[in-house]
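Visitor: coordinates for the following, if possible.
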Amino acid sequence: MTMTNELLRYFRAKEKERASETAAATQCPFCSVQCTLQLVEERIVERRRYKAVPTDNPTSNGRLCLKGMNAHQHALHPERLLFPLAKVDGRFVRVSWEEALSLIVERIISIQKEDGVDAFAVYGGGSLTNEEAYLLGKFARVALKTRHIDYNGRFCMSAAAAAMNDAFGLDRGLTNPLSDIPLAQTIILAGTNVAECQPTLMPYFYEAKKNGAFIIVVDPRETKTAALADLHLPLKPGTDTALAVGIGKVLLDEGYIDEAFVCERTVGFTEWKQHIEAVKMDEIARVTDVPAEKIRLAARKYGEAADAIVLTARGLEQQADGYAAVRHWMNVVLATGKIGRPGSGFGSITGQGNGQGGREHGQKADQLPGYRSIEHPEHRRYIANIWGISPDELPRKGVSAYEMMQKIGAGEITGLLVMGSNPVVSSPNAAFVAKALQKLKFLVVADMFLSETAELADLVLPVSSYLEDEGTVTNVEGRVCFRPAARKRPGEVKHDWEILCAIAHKLGKGRYFSFTSAEEIFNELRLASRGGKADYYGVTYERLRRERVYWPCPDAHHPGTPRLFTERFAHPDGKARFAVLPFRPEKEETDEWYPLYLTTGRVLAHYLSGTQTRRSPALSARQPEAVVEIHPRTAKRYGIGPGMLVRIETRRGAAVVRSRYNDQIREDTIFVPFHWSGLQQINNVTSDELDPHCRMPAFKRCAARVRPVVDLGRN
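Guide: So this is what the prediction gives:
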């Protein structure tokens, strides 16, 4: 028996009467674009439905990608941690917050008494808000008095940050606003796959193409970004420094140098020129495996352009000589004077949601708030005064994120607080990291989920999601952005900053951590940053509720700084520095046992260690497992068919993923995304060689071999 149309209409009308809809403003928690949206909650009788509706903002102009559309799914996931968990006899049991905090303080005191104050370390994350990043740095140095603090942003921006500080005197991801991209006549994208990592930025490049821009992409494989290019340079993995040197050689030899700019605004050109003059183009072509004529074409297109932009990212930076590669691209920019004006500049596209703000305000081992140096006497005095302590009480600099793991493995660090990170999946040579963490006397993890790192913890603390945690982040352009809380916290969940304040109070340091809101923390951050390179003093919550503000912004009447270095660089003499850095091949080369280059990266549907995106049904369905992209000819050489399970081995271990043919990748190279754990965890096999300048691990190249395994998914 079927219902009549009249009955259907009647029940639909009744359903609408019982339905309600609410909308709350928030922004995507994932990449550095920080797209804004409204989360609409529709209640129909007993059911709730959610949808993300993009809203306008000056960075992504009302766009939202696949991840942003579905971010709420992880925040509302039934696996969310709702109360503290302590490990008892190998199993997690529920404990009260009072019990959890008492245990933390008891273990901190005992470990520091037994092993020294630096034996307890702090490991942060690039997704924490500015307020929480700032407070984590203060907590480590004031409450714990440890020198050992670093964060997963070390794996994101450290090469570019160190290079920009040394070359320009200031590190901000982009030296010019994104709106400059359509003004450029030539754009070089070196080691960046914007189409999958920051897809809402792609219209800037489409508009540039429409305006006649010549786009050059440097990448070992033809990504979705490379498909946009007029010229694709598929170099051998790990040879980006040599390629940048070759570009500089052509510019010098063919007369594209802006001599007036070089003379007036830089130092070190003569030494760079002498170094470049000795370079042989046939050697550059041999090392990079890119034909010399293609390198010359790229250099000429850049040199001829009245305005041009160079953008780098992790593909170039996550190498053992990533710092040198970035510095050589900066040499190219400085030699031609293409910086500090509309349509011309340099930028490193930040990966993490708050990778920029996270390092500006104290999570890095050597930095204090405002991008001050922890080793600089005046900087120490200024921050100590803000914090109400003596400069002598501030610890000195510690070590980088991976070096902290090495110290844990060696027994020098015996206690660890992890907040906003999952190093068991995100670290290089991650199998070593997992073993090292199991040696700790005490591991406490603050997370939304029982991540792979949290599973190893003695205590897990439930924290708020992006929907519940009010605060600020600093996006890819250097704009400070306010993110309101869109929902109430579930269960016994606390904000990261609340947890830090609570622990500090129990340690007897409560007078330094008497905050009752994120805004109070931000106001102290403003004071701490005042007069520093990353000056936020002129930024307030009231202002941020109206606009996104570029830093530096030294006072309330300052408009912010969209474009850097228009008249001078940030070094005391106002001049930028050329660098002479020889091409230094990575230690690990291919051989007869490991004949292929393995490189890693991201895919559109997932983000970092996958802790959040793998818990989104929509995103997980889009790409449920890791794959190895392999050229068909290479695959056939090793007996690997499409869709087969493949065992990838390096000198550190093995991973098993499914094959995907890609005839646009180099035949000597395989690519695997790093968002999965378990057998699919590719970071178990990546290289832990570190860049000597910035301690960035060499994620993007190591020697590997492949072979098929039994495909359990086939008959």
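
Visitor: CA only for contacts and neighbour counts going forward, please
Guide: OK.

Visitor: list the buried residues of stretch 387-399.
Guide: Judged by neighbour count (16 or more other C-alpha atoms under 10 Å), stretch 387-399 contains these buried residues: 387, 391, 394-399.

Visitor: gap between the two ends of that stretch?
Guide: End-to-end distance of stretch 387-399 (C-alpha to C-alpha, to the nearest Å): 23 Å.

Visitor: just the buried residues of stretch 387-399 now: which is nearest I630?
Guide: Within these, proximity to I630 (C-alpha to C-alpha) peaks at V399, which comes in at 36.5 Å.

Visitor: want to put them side by side, so please do this one too:
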Amino acid sequence: MTPTAAPVAPTTPAATDTHCPYCSLQCGMRLAPVGPAGSAPAGPPVEVLERPDFPVNRGALCGKGRTAPALLARGARLTGPLLRDRPGGPLRSASWPEALDRVAAGLARVRDEHGPDAVGVFGGGGLTNEKAYLLGKFARVVLGTANIDYNGRFCMSSAAAAHRRAFGLDRGLPFPLADLPHTGCLVLVGGNPAETMPPAVRYLRELRENGGTLIVVDPRRTRTAELADLHLQPRPGGDLALALGLLHLVIADGLLDQDFIAERTSGFAAARESAMAHWPDRVERITGVPVHQLRMAARMFGEAATGMVLTARGAEQHSKGTDTVGAWINLCLATGKSGRPYSGYGCLTGQGNGQGGREHGQKADQLPGYRSIEDPAARAHVAAVWGVPAASLPGPGVSAYELLDGLGRPGGVKALLLAGSNPAVSAPNAGQITERLRALDLLVVADLVLSETARLADVVLPVTQWAEEDGTTTNLEGRVILRRRALDPPDGVRGELWLLRELAARLGVPDGFPAEAEQAFEELRRASAGGDADYAGISYARIAAEDGVFWPCPAEGHPGTPRLFLDRYATPDGRARFAEVTHRPAAEEPDEDYPLYLTTGRVLAQYQSGAQTRRVAELNAAAPGPYVELHPRLAQRLGVADGEPLAVTSRRGRAVAPARITEAIRPDTVFMPFHWAGAGRANSLTNPALDPVSRMPEFKLCAVRVERVHREAGT
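Guide: Alright, predicted model coming up:
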């Protein structure tokens, strides 16, 4: 009798170590397939497991990270190209050849009729380094256009400009996050990591457990501010005056590090003169922060043996954001808290690849390696890697908001390729930008979901997600990390690298656009070599073996650079430069018609424009819609109850959302989160006034009036 063979159990593929697709922490995670090999689960095809060995988050994940696979499920995302046959007509399904032919023909027609600068490219801070690099190359080599920028301009461009002005080099944090718990005093200005990057909060808790002090500067008493030893609550737009006032007190109290100033800095005399014009009573009048709190903060920071200042969007998204960051850097330099262990200035980057996204060429004024596009030597180096004449590369284009505001106008961009961004929700003065998008001859959007911007497009190209592709990103520490492909994308979905290769070939450039991420990264290494952001010594193998590699890393034998500026700064003379800055009003201050400040920000369960997180049931349940946060005194004056709809109106638009009454906000200020489209779109209100250096719009402050909706209706 023949024995019956035992059934063979289906094999389960191995788990894949990778990283979260959301914020700049780029937390390590492990993805495990759901079900046996070959199965097709109804829900997400992978589940998230902890990865405690990755040093940034040590296994911790927030709700966004835990639920990230939800968009990988069938029915949750785009699975084939869409075309619009006529203006105003519906989007219909199309094949990839038809869609790519339509895009290539449209780009070529506009370029031939109106010149290369009539074609534009708009990227995103969530794109991998490889995508950002090849997007910049595509714009300059294939299209020949100067008009490329990305939504990271709206993220940390002011901090980047101030960093380069002071230190000669911009990297979000010049030290690892692991250094934070060991500093003596940490000042966090305009940041709320308890909601924007929760796994980082453990560093703040460890700081206090180690005996350090935490000062939080924010107009709202946020979850992060509740952790602080001291919370300073200035009016929106007061951060520049506040920093100058603290430097004034540090000088007056004899807390300067004269040896450090003499040996490692330049320009202190002008900075001192400006600070002395910002005496405590004046700063209290400007900011609303009481003098006794100013004195307390100056002593806490000035007397600490080591100290750090970290800024985020609350301090940076202003028409004076570069000067504001410069003033906080001045405070670090004057007290000797820079270029030393457990001391320094840093910026909490927002988007997942906000750091790497601006280093390799998708920014209007930069070439790979964080090189200036106006530097002849930089142009020659990159052109040689690309195999084109240096003279063929265009010059600098306009910044993100200027590019978007010029869409469809005479002399502006008429055809736009947009990848990884949703400006119909996220841009300032978003109503105006939506109209500009509609005015284009051709709008092409590459995205994984049908975002509000994609709904306006003539062609929508569905692209792969983080778990379906290999690629590198660079987190807020300057740590280059590796995302690994854990599963195959749906049949109708393609990666952006493949997309750029196919379009380049149709537009007459058949070579130079590899579809494999590691090949693209190898070219990026060569293009970045010798630049400020030098990746020449970084490889996929090294990243995997070392839990990431810190740039600059100019050679394979180089250890990488976790801590910058310990020996010298990246300026020509090796010295840090004080900024000569003084307080000035915001571009728009409250007045009789618009008597209140509006400030905007994020909430724990949503991310950026919400295009992804608003499609995740668990996150949507936790934060289902917009709201207007206001103080009880203001609510009483308006006669409004909690939950009642409020209309918020600025000179640019109107938004309606329910009231949320709380003592955590100043009585002269209202707050709205910016994750939603429709009637509650906060960026219908925001001011596009630009910082003269960074070209950052003034997202964080505009003048508004607030009214009960039913009173307006006469009921």
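
Visitor: dump the buried residues of stretch 387-399 of structure 1 into CSV; add secondary structure as well.
Guide: CSV is the format used below for the buried residues of stretch 387-399 of structure 1 (DSSP: H, G, I helix; E, B strand; the rest coil):
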residue, secondary structure
W387, helix
P391, helix
L394, coil
P395, coil
R396, coil
K397, coil
G398, coil
V399, coil
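
Visitor: and these, which two are furthest apart?
Guide: Top of the distance list for these (C-alpha to C-alpha): W387 and V399, 22.8 Å.

Visitor: on that earlier part again, quick check, nearest of the buried residues of stretch 387-399 of structure 1 to S20 of structure 1?
Guide: W387 (47.7 Å).

Visitor: so who does the closest one touch?
Guide: Residues in contact with W387 of structure 1 (C-alpha atoms under 8 Å, 6 or more residues apart in numbering) are Y512.

Visitor: from E498 of structure 1, how far off is it?
Guide: For W387 of structure 1, the distance to E498 of structure 1 (C-alpha to C-alpha) stands at 18 Å.

Visitor: centre of the chain to the longest helix anywhere in structure 1, how far?
Guide: Longest helix in structure 1 by number of residues (criterion: DSSP state H): helix 97-115. Averaged C-alpha coordinates place helix 97-115 of structure 1 at 31 Å from its chain's average position (C-alpha atoms, centre = their mean, to the nearest Å).

Visitor: ok, and what's touching the helix or strand that that helix is followed by?
Guide: Going down the chain from helix 97-115 of structure 1, the next helix or strand is strand 120-124, by DSSP states H and E. Defining contact as C-alpha under 8 Å, 6+ apart, one finds that strand 120-124 of structure 1 is touched by 108, 111-112, 133, 136, 140, 144, 146-152, 363, 401, 413-421.

Visitor: what does stretch 443-463 of structure 1 give?
Guide: 79-87, 100, 104, 415-425, 434, 437-438, 442, 464-465, 492-496, 611, 677.

Visitor: how about E264 of structure 1: what's its closest non-neighbour residue?
Guide: Excluding the flanking residues, the one nearest E264 of structure 1 by C-alpha to C-alpha, 6 or more residues apart in numbering is K575, at 7.9 Å.

Visitor: hmm, the one you found is touching F569, no?
Guide: Yes - using C-alpha atoms under 8 Å, K575 of structure 1 is in contact with F569, at 5.3 Å.

Visitor: what touches both of these two?
Guide: Common neighbours of K575 of structure 1 and F569 (C-alpha under 8 Å, 6+ apart) are 168, 265.

Visitor: in the host helix or strand of A446 of structure 1, what counts as buried?
Guide: A446 of structure 1 belongs to strand 442-447 when elements are defined using DSSP H and E. Buried residues in strand 442-447 of structure 1, counted by 16+ other C-alpha under 10 Å: 442-447.

Visitor: tell me what angle it forms with helix 97-115.
Guide: For strand 442-447 of structure 1 against helix 97-115, the angle by axes from the mean of the first three to the mean of the last three C-alpha atoms, to 10 degrees is 140 degrees.

Visitor: after superposition, how close is strand 442-447 of structure 1 to structure 2?
Guide: Its aligned residues in structure 2 lie a mean 0.4 Å from strand 442-447 of structure 1 after superposition (mean C-alpha distance after the TM-score superposition for structure 1).

Visitor: how big's the offset between the helix or strand just after that strand and structure 2?
Guide: Counting by DSSP H and E, the next helix or strand C-terminal to strand 442-447 of structure 1 is strand 459-462. Here the mean offset of strand 459-462 of structure 1 against structure 2 after fitting is 0.4 Å, by mean C-alpha distance after the TM-score superposition for structure 1.
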